[in-house]
Every structure is written in structure tokens, then in C-alpha cells.
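Q: sequence unknown, structure follows:
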């Protein structure tokens, strides 16, 4: 235990701001509690973007911490960024048309969002 805000860490004395440390520990505890029950997809994305769960996002917090997506979320984010790599999905026999490659990518993207329980609107700016 150090004195007057100093702490011996790995053989070096480091200045510790007790108020900031307390604040950060409370944030970690809140994140840990939320993670145990499962974070909704949108909250996980907010954390990855650097927005805290309690909206008190202090930019100084980003100087020392890093949040990395786990394997499942990293895969989902990759699929959202590059829908061309998604599994081939057929819109079904009810569709009496041949889809162009960009339309097939749109169907795969909509299917991914449906799997995630998200809504979407895919619009065509050519008025078709």
C-alpha cells in the first residue's frame, strides 16, 4: 500500500488518482454485471465505439483502456462490413426473378440482420 497517492507496482512507484480509480472500478463493475446477464447487441457495439453504458464517457478513460470484440461479435461485425462473404441465401421460390450480385448481397445482409433480431430497410435509389 502506497502513501499519498503513490503505489509500488512492479518495482516502480506510480502516481494513483484515487478518485479516477474509484470511478473506473465502478464502471468496470457495471460492465461486468451487465456482461453476466448478456449485453444486447446495440450495447456491445456502443462499448466497442467507446460509449459507456452510463453515458458518462470521459474521453480520458480511452487513453488507458481498450475494448476488443470477442470471436462471435468480431465475426458478426465482419459480416456486417462485408455481406458478400455471407452464406448464400435464397429468397425462396416465390421470387420470380434472377437477382444481380449486389441484390444477392442485399438479401444476405438482410438475412444476417434478421438472425440478429434487428430490423432493416433496404432501399433502392433508382425507384425500382
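A: Perfect, thanks for sending it. Everything numeric here is computed off the predicted structure, so don't read it as measured data.
Q: Only C-alpha atoms from now on, for both contacts and neighbour counts.
A: Fine.
Q: buried residues in whichever strand or helix holds residue 43?
A: Using DSSP states H and E, residue 43 falls within helix 41-48. Under the neighbour-count criterion of 16 or more other C-alpha atoms under 10 Å, helix 41-48 has 44, 47 buried.
Q: for comparison:
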């Protein structure tokens, strides 16, 4: 909040008043970042080619491109999660939702590679 307040030229109180809480700017930032990333990645598999492997490579290439464009400090969701591990925090749902979406995207692409392979039950 200190950095946001300093960069925007307003007080932390003004930010909290505008957003309703000190957590809400984080939620808004992460939600916007999630939407941008989904938009960036979602169309890549369909545009890649006819081979299921092309879709996987397209998402991985797009992820690399995203990282190059948006900095090399890692995933903003993972980074936020290191400081927000309470499931009751309003940003936690955004973080978990983005990770679930990414897992579903990659799982779907992987199943296209081996559609008859048994599903993994989640254990080691």
C-alpha cells in the first residue's frame, strides 16, 4: 500500500476509502492481471496447429513471451500467494482461480496428447 500510495500521489487512507479496504487494490490488480494472462494464453492452442503437441508448445511459448513482456520476477499469482496464504483473504479466490484455470488448460492439452492414458489419481 505504501508504494501504491507513493506512486499515485495519494494517502493510504484515500486509497482505502476509494477501494473500500486495504485488500481491495490487491484484489483488483490480481483480477486484472489474471484476465490479461487468460486472454493472452487462451487463444494460443487453437491457433497453433492441428497436432495436440502444437497446443502444448503454443501455451509454453506464450508463457515465455508473457514473462519476457511482464518481467522476470515470476508469476504474480505465486508471488502474491507467498504473502496471502489465508483462504479468507479476498485475493485468495483470485489466486486459486487463476491457478485452477491454468491447470485445467494444461491438463486438457495433455489429455489430447494421450487421450487413452489412465487419469492420475493425485498421489505420488
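A: Done, it's in. Computed from a predicted model, the values in this text were never measured in an experiment.
Q: what TM-score do we get after superposing?
A: Superposed pair, TM-score by TM-score structural alignment, normalised by the length of structure 2: 0.34. Supporting alignment: 67 aligned residues with a C-alpha RMSD of 3.9 Å.
Q: for the helix holding residue 43 of structure 1, packing partners?
A: Contacts defined by 3 or more C-alpha pairs under 8 Å, 6 or more residues apart in numbering; DSSP states H and E place helix 41-48 of structure 1 against no helix or strand at all.
Q: Which elements pack onto the helix or strand that it is followed by?
A: Following helix 41-48 of structure 1 in sequence order, the next helix or strand is helix 71-81 (DSSP H and E). Under the contact criterion of 3+ C-alpha pairs under 8 Å, 6+ apart, helix 71-81 of structure 1 touches helix 101-115.
Q: Can you give me the buried ones in the helix it packs on?
A: Neighbour-count burial for helix 101-115 of structure 1 flags 104, 105, 106, 107, 108, 109, 110, 111, 112, 113 (criterion: 16+ other C-alpha under 10 Å).
Q: packing partners for it?
A: Under the contact criterion of 3+ C-alpha pairs under 8 Å, 6+ apart, helix 101-115 of structure 1 touches helix 71-81.
Q: Closest to residue 80 of structure 1 out of the buried residues of helix 101-115 of structure 1?
A: Closest approach between the buried residues of helix 101-115 of structure 1 and residue 80 of structure 1, by C-alpha to C-alpha: residue 109, at 6.9 Å.
Q: Relative to residue 115 of structure 1, how far out is the closest one?
A: In this view, residue 109 of structure 1 and residue 115 of structure 1 are 10 Å apart by C-alpha to C-alpha, to the nearest Å.
Q: counting contacts, what elements does the lengthiest helix in structure 1 pack onto?
A: As assigned by DSSP state H, the longest helix anywhere in structure 1 is helix 18-37. Helix 18-37 of structure 1 sits against no helix or strand, with contacts defined as 3+ C-alpha pairs under 8 Å, 6+ apart.
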